[in-house]
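Asker: Give me a model of this one.
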Amino acid sequence: MNLSFFDQFTSPCLLGVPLILLAMLFPPLLIPRQGSRWLNNRLSTLQLWFINLITKQLMLPLDKKGHKWALILTSLMILLLLINLLGLLPYTFTPTTQLSMNMALAFPLWLATLLTGLRNQPSISLGHLLPEGTPTLLIPALILIETTSLLIRPLALGVRLTANLTAGHLLIQLISTATFVLLPILPAVSILTTLILLLLTILEVAVAMIQAYVFVLLLSLYLQENI
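Answerer: So this is what the prediction gives:
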């Protein structure tokens, strides 16, 4: 039983070929593209409004030097949002429940922000490792602590996204299993668990959207410290 609960997090395979790459490439295909017409349809207009809203929110913590990252951060936000939401549909797979994928997204982008700071303002970037006015005896310990907190940032990004989505999916499957088991035994309790499952599904949709936003927002905050 426990193994069957965690089977939903294993990458599906077809003829021995893992389909995680297809699951990552499918969401961008759902985004409508602009045509050659002067006036866009309602779906394209809504898409442009949503992208502009996301870009403005992500660029708020950044100054003008960080606006060149707008395309990368907005694209990452839309990709994570679509993957998280489509993973809630039946008979689908959520690639962002894999820690390896989340770390593959978090580590290179975090490293890019760090290298940007070391290139543009090395003194200020290294100065973050030692707060001003630190007593001499505490300098080695504080440098170790700040260095550890700096290096653990990509791990925190990946684990946060993985843990939130994995916990929500497991809870939904547990409650749905309990609903089917209790249906012939206690119909009234089964109806109650169905209502709880509906509320939990709505909550998981919100979590999928919020976690995608938090992932990219934290990257933008890390970028702001290094530009």
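Asker: use CA for all of it now, contacts and neighbours both
Answerer: Noted.
Asker: need the strands for the protein, in chain order.
Answerer: 13-14, 17-18 (DSSP state E).
Asker: okay if I get these as a markdown table plus mean neighbour count?
Answerer: Below are these laid out as a markdown table (neighbours: other C-alpha atoms under 10 Å):
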| stretch | mean neighbour count |
| --- | --- |
| strand 13-14 | 8 |
| strand 17-18 | 12 |
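Asker: could you dump those strands to JSON lines with distance to Leu137?
Answerer: Shown next, in JSON lines, are the strands of the chain (distance: least, C-alpha to C-alpha, whole Å):
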{"stretch": "strand 13-14", "distance to Leu137": "56"}
{"stretch": "strand 17-18", "distance to Leu137": "54"}
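Asker: Let's compare: structure for the following, please.
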Amino acid sequence: MALNFFDQFQTPTYMGMPLIVLAVALPWVLFPSPTSRWMDNRYLTGQTWAIGRFVHQLLLPINPGGHKWATLLASLLIFLLAINILGLLPYTFTPTTQLSMNLGFAVPLWLATVIMGLQNQPTHALGHLLPEGTPTPLIPVLIIIETISLFIRPLALGVRLTANLTAGHLLIQLIATAVLVLVPMMPTVAVLTSVVLVLLTILEVAVAMIQAYVFVLLLSLYLQENV
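Answerer: Next comes the predicted model:
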């Protein structure tokens, strides 16, 4: 048992090499690439259909200029989804519990949407900083507030993903520790707690999937404002 509950969020190393590299590279091995055959198997067909439906739903409200982001957003969703779910397996590590990694995804992509908006439609992009019909005395205050909210967006993206996954992992470990402690003393309570643990694990799988989708969805919303 770990001496500290937060030890599970430290990047493991083996012979001096951080295993986060393996954890990041492993999901790409699990997803097969399309083949050149006339007909794919059911797994590839289902995967292609699911990705197509997701991209269609995600890019439907976005102008055609933002459709070039389809491959990037779909790849990011698959990557985050695989990492989040694989991190729930025993003896594994979840890289998305590291705020630095999540900010590494959020900041460049958010900055790309902002730069694209300033290049394509600077008047519209800067117009978000000042709502229409604002009284003159409130203009400086609102510009400062909207600027701060603009720069908080990537931080909110990274913190949301990190906090949700970290909280779920900690809760699972706390309840699992309680089950091990209660087994010799109160077996009935331990069984009931185990049922709660199973339900919580199912909920955490759903949270891992939803958080990956929310991360990409918010990026698409930022893209929609700047295209």
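Asker: before we move on, back to that, out of the strands of the first structure, which is closest to Thr92 of the first structure?
Answerer: In terms of C-alpha to C-alpha, the element of the strands of the first structure nearest to Thr92 of the first structure is strand 13-14, at 12.3 Å.
Asker: how close does the closest one sit to the second structure?
Answerer: After superposition onto the second structure, strand 13-14 of the first structure sits on average 0.5 Å from its aligned residues (mean C-alpha distance after the TM-score superposition for the first structure).
Asker: remind me, longest helix of the second structure?
Answerer: In the second structure, with assignment by DSSP state H, the single longest helix is helix 139-182.
Asker: returning to that earlier point: kindly state which of the strands of the first structure is positioned closest to Thr147 of the first structure.
Answerer: Closest among the strands of the first structure, using C-alpha to C-alpha: strand 17-18, at 37.2 Å.
Asker: Stretch 70-82 of the second structure: which residues count as buried?
Answerer: Within stretch 70-82 of the second structure, the residues that count as buried by 16 or more other C-alpha atoms under 10 Å are 70, 73-74, 76-82.
Asker: which ones among those are found in helices?
Answerer: 70, 73-74, 76-82.
Asker: right, and out of these, which lies closest to Ser220 of the second structure?
Answerer: Proximity of those to Ser220 of the second structure (C-alpha to C-alpha) peaks at Leu73, which lies at 8.0 Å.
Asker: What's the separation between the residue nearest to the closest one when sequence neighbours are not counted and Gly66 of the second structure?
Answerer: Spatial nearest neighbour of Leu73 of the second structure, excluding adjacent residues (C-alpha to C-alpha, 6 or more residues apart in numbering): Val216 at 6.4 Å. To Gly66 of the second structure, Val216 of the second structure is 14 Å away according to C-alpha to C-alpha, to the nearest Å.
Asker: neighbour count winner among these two?
Answerer: Neighbour count, other C-alpha atoms under 10 Å: between Val216 of the second structure and Gly66, Val216 has more, with 21 against 17.
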